[in-house]
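In: give me a 3D structure for the following:
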Amino acid sequence: MERKWWKEAVVYQIYPRSFKDSNGDGIGDLNGIREKLQYLKLLGIDVIWLSPIYQSPNDDNGYDISDYKMIMDEFGTMKDFNDLLKEAHEIGIRIIMDLVVNHTSDEHPWFLESRKSRENPYRDYYIWREGKGVGVPPNNWGACFGGSAWKLDENTGMYYLHLFSPKQPDLNWENETVRREVFEMMDWWCRKGIDGFRMDVISMISKNQAFPDGEVKEGLYGDFSPYAVHGPMVHTYLKEMNEKVLSKYDLMTVGETAGVTVEEARKYAGAQEHELNMVFHFEHVEGDGELLKWTDKKPDLLRLKKILSRWQEELGEEAWNSLYWDNHDQPRAVSRFGDDSSRYRAVSAKMLATCLHMMRGTPYIYQGEELGMTNFPFTELTQFKDIESLNAYGELTGKGLVSHEKMMSYLRCKSRDHARTPMQWDDGPSAGFTVSVPWISVNPNYTEINAKKELADKNSVFHYYRKLIELRKKYEIIVYGSYQLIMKEDARVFAYIRSLQSERLLVLCNFSDEEAAVSIPEEFLREDVKCLIDNYDNPSSQRRGRLLPYEAAAYYLGKEKN
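Out: Purely as a prediction, here's the structure:
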């Protein structure tokens, strides 16, 4: 397998609004990130992925962009960004940007022009269609954030498509001029010296131009995904993007590709396809609820193992995996997949980290994950800020599909706001995030869970992540070894073997709060097997055949590294 820096890297995602406030307005900013670069250097990460920092009205927290070449006022200035990029590069940290080009804000100059008249030169920058009749949209598609995916523009009497919020009109990628504008903007950022792009909902840029009705699964609206996800021209457009921009620079590129299969992922990220380096799939974090995303049940480990193992095994040598438990759109990993009680929070956070970072692929750490930050204990609907959460509550309770109590339980488990509460730096006011009132409430457990406390404790979740990252840089097998699931039908233990030539690595993870028996392969019973890492103080090598609650361990067999 070809070696690449982005395969060997560990990525740290920053949600700027919630990371660190440097000017006391309650909102995180670029200079706040600069203040914490040495913290990230100590952790050992190689790449920062910045969630959107462009000028935006903030209908969807920056994923609605009104100017791609300006910095959001709340986050600082272009000089602040340039300083951040320079200082990060000086200490060996790369920066990748969030690329949001399926849609813009409805306040973007292109859309302001586009909606002026049917004859405007910018009209074809977006997707406009006639309704089927008075007050009837062009088709029955529902938007991701609720309601119809079409909005009537009273001025011109036509509907525009928005697969997300009405303030996020979809760009018309069929228009060659739109593609040229997007590629020029990307090239502008690359010339600035950024190191790559995470591409927001990039699998949705091509739509079936017939715009047929979708199947109605829940409620009033049709499913657009067969006609607007992995659409007919998506790979043509990405190959053009690669040719015009990406191939000219040494970049890391990862596509957010909802609904992607392994087969489709090979097209996006296959080494010979000349599109992207890797994709994010969502199988392991979506679709496990009573109402798709919405559930309050713990994930099923057998299902989780099956999904993650299929991606490990079937991508094989052809394409590269991205590895993550959580991000800005997901609840906190330790609350979802582990145990956020005081008894097991730290040990289960370490277990989850072991399970993920020992797999083949590029690991992504979401801010606060390295501290074992947990979900927020929401009690009132008024505490939520997220447009998706609020719209889902209104739609599902409004249709009588879910009670208020049940929907609140779902939101306490799955709301995107869990990931967006401020980073917990210390036990001072507002967790050291700001000197004023934060834009969203700080988790009240910040006095116990914070970076200051964890940095001082050599057995903390933070220092465990440091060790995992160090091991990844030392042992090639962790990056490039093949993967084999063992104990496939065990409902409590996730166990697998990595292999690279004569080297072997055994990874054992107990996902339960009870002791679990494990079947140790005979080759790992040899005296020269080394325990690389264990999340309990007394390594499980002394207790072969048993794992303590949420215990994780990795055993190495091979020539020891210097």
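In: okay, CA-based contacts and neighbour counts for the rest of this
Out: Noted.
In: where do the helices sit along the stretch 301-450 of the chain?
Out: Ranges of helices in the stretch 301-450 of the chain, per DSSP state H, counting those that start in this stretch, are 301-315, 333-336, 345-357, 387-398, 404-414.
In: sequence B follows; please return its structure for comparison with A:
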Amino acid sequence: LYFVPSYSPAISSSVFLSFTEPVMPSSAASGTRSESSSPVQKNVKKWWKESTVYQVYPASFKDSDGDGIGDIQGILSKLDYIKSLGANIIWLNPIFCSPQVDMGYDISDYYNIYRPYGTVEDLDQLTAAIHERGMKLVLDLVVNHTSDQHRWFQEARSSKANPYRDWYIWRKPIYGEDGKPRPPNNWKSYFGGSVWEYDELSGEYYLHLFAKEQPDLNWENPYVRAAVHDIIRHWLNKGADGFRMDAINLISKDQTFPNAEITNPDSPWQDGTKHFACGPRLHEYLQGIGKILKQYDAFSVGEMPEVYDLNEMLRSVGNDRNELSMVFHFETVSLDHGPGGKFTSRKWELHELKTIVSRWQTFMFENNGWNTLYLENHDQPRIVSRFGSDEPEYRVPSAKMLATFLGFQSGTLFIYQGQELGMPNVPKHWGINQYRDIETLNHWNEITTNAPQNTPLHEACLAEYRLKSRDNARTPMQWDDSPNAGFSSVRPWLPIHDNYESLNAVDQVNDKESVYHYWASVLRLRKAYADILVYGSFELLSPEHPDLFVYARTASSGRAVIVTNFRPHEVTWSVPEKAFNSAGDVALSSYPGRTSHSLLQPTVTIKPFESFVWLSGTGTSRL
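Out: I've put the predicted structure just below:
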């Protein structure tokens, strides 16, 4: 097992780094104690709290056998690259057997591997190699739903009398005046249309919150829960160290299945999340899983969309709850969603981001919960294009700034493949034919079907896809400047980004000023000063500054101030009183030349997308 060593309160002079980062403003939301929390010890140290997770999207990471699709052997060949970055947990997106309607999130066999990715023996080899390097393996567990090709569902739809029928959610139709069957309620699927699909054979509808090929499991059935528990035990016994649990807060539904409130009069299908997100038995189900995980000291992170109540989140992750280690919330990554949903936009202000971050940081610290730190993953666009700038002159400094902003908050840090290189969104010339993502394609089909002649709307949608389609993060990893970016010897399943000759891993590993090396510096500093940068308290500084996000982390062993400029221009900062002192030093800076002396002035000029970390404590100096 891998354990992060304990740290001395003294700040060693051997780990300071030569990059720079911008300071964060003070909290807009104070931390208050949750009514559900109990007075357990605050900041209990765990191996997974001090870890950094590197997320691998198998199809796009590295192809070893020349079929254009990434695979397990490809991942195995790049383990040393991941370890050198400083990550110590590897999370694999779904690798199990699947028809790939939703890139593996439609599982047809939980005990075998999707053949293009490899075999169970390949996974055994990968698991052993990860553990040999002192790292841990996290698998993606998708148990809100299965594939419609799973044996359970094939049995369930074969007959109403089949024992597996009740493993899924079936309801009788409502008949209209025309005598035709209609869905039992008006809930809208995440991928468009109704959540109900009519089954001609049995004359009933089954529920699917996502694609119709992804029928939802009926967690009310104890046999379903037992089967899921068996899957969890199987992979933990095979060497997995934990799970990322997909859409896990959707497993308990309101069993009356009422109609949703009409919020979009132009659509027959409405947002029903209040009836299926964090349902009445969710925590009972999570505690059943948590009991198993606790036996293995296993890691768990739950994806929890549609939840904005911190107390509800805390019920899943509190020290005394025995449910999940942590959860992914969606407030930050929904900031730019417009009134029409993900594929519409709104202009957001930095103070909104400050409010969200400060609230989560303070609340979890005060109430014995734990945060996840992420901005990018397989479902989100690239952060340099979204929160920074992918313009050539600003891509590198904005990527470093975002690494600094994210990397020193309290929580477990997640880095998605290519994020450590500052990879941007897909090229602006992409048309709809380049996309493979079911969410994007379903949205396009709905728009073009309902408004076939509305060219301005079509162009607006394409612009939104270039900003927020899931395929932005799924283009193949750019390893070198050879054909197909060193990802594969043949044309990949999804187009390589045009910029691979100038943006690739080999070049960045060989360039000490690269985004890759900056990220490695962030992880080294975070590890060296875990008492402050992992477990310390959070305070937002200069909360009213419109351009800077500045925050402080404080522990008995010292204090850090993190400064980040979110703008592509210089800004002036009136330094808060007592923010810095002569005993500290700049530990990390994204621009050369940032000194601690410069911060002792009443006013400081911060460069475009500049970021830096100032640390005070025994033995503080720059690396």
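In: let me see the TM-score of these two.
Out: Here the superposed chains carry a TM-score of 0.98, computed using TM-score structural alignment, normalised by the length of the first structure; 561 aligned residues with a Cα RMSD of 1.4 Å.
In: one step back: in TSV, list the helices of the stretch 301-450 of the first structure along with mean neighbour count.
Out: TSV is the format used below for these (neighbours: other Cα atoms under 10 Å):
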stretch	mean neighbour count
helix 301-315	17
helix 333-336	24
helix 345-357	25
helix 387-398	18
helix 404-414	20
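In: and those helices: which comes nearest residue 474 of the first structure?
Out: Proximity to residue 474 of the first structure (Cα to Cα) singles out helix 345-357 among the helices of the stretch 301-450 of the first structure, at 13.2 Å.
In: so where is the closest one in the second structure?
Out: Helix 345-357 of the first structure lines up with residues 395-407 of the second structure when matched by TM-score structural alignment.
In: compared with the first structure, how much does the matching stretch deviate?
Out: Compared with the first structure after fitting, stretch 395-407 of the second structure has a mean deviation of 0.4 Å; criterion: mean Cα distance after the TM-score superposition for the first structure.
In: list the contacts of that stretch.
Out: 21-22, 373-375, 383-384, 387-389, 413, 422, 514-515, 518-519, 522-523, 526, 549, 562-566, 590, 608-613 (Cα atoms under 8 Å, 6 or more residues apart in numbering).
In: that older thread, out of the helices of the stretch 301-450 of the first structure, nearest to residue 59 of the first structure?
Out: Residue 59 of the first structure lies closest to helix 387-398 among the helices of the stretch 301-450 of the first structure, at 7.8 Å (Cα to Cα).
In: elements contacting the closest one?
Out: Here helix 387-398 of the first structure touches helix 404-414, going by 3 or more Cα pairs under 8 Å, 6 or more residues apart in numbering; DSSP states H and E.
In: average gap between the helix it packs on and the second structure?
Out: Looks like 0.6 Å for helix 404-414 of the first structure (mean Cα distance after the TM-score superposition for the first structure).
In: neighbouring contacts of that helix?
Out: Under the criterion Cα under 8 Å, 6+ apart, residues 293-296, 330-331, 335-336, 375-379, 381, 389, 393, 396-397 lie in contact with helix 404-414 of the first structure.
In: in the second structure, what range does that helix match?
Out: Mapped onto the second structure using TM-score structural alignment, helix 404-414 of the first structure spans residues 458-468.
In: before we move on, back to that, for the helices of the stretch 301-450 of the first structure, which one sits closest to residue 17 of the first structure?
Out: For these, the distance to residue 17 of the first structure is smallest for helix 387-398, at 15.6 Å, taking Cα to Cα.
In: got the angle between the closest one and helix 404-414?
Out: Here the directions of helix 387-398 of the first structure and helix 404-414 differ by 150 degrees (axes from the mean of the first three to the mean of the last three Cα atoms, to 10 degrees).
In: I'd like to know how many residues surround the alignment partner in the second structure of residue 200 of the first structure.
Out: Aligned against the second structure by TM-score structural alignment, residue 200 of the first structure finds its counterpart in residue 246. Residues near residue 246 of the second structure, counting by other Cα atoms under 10 Å, number 22.
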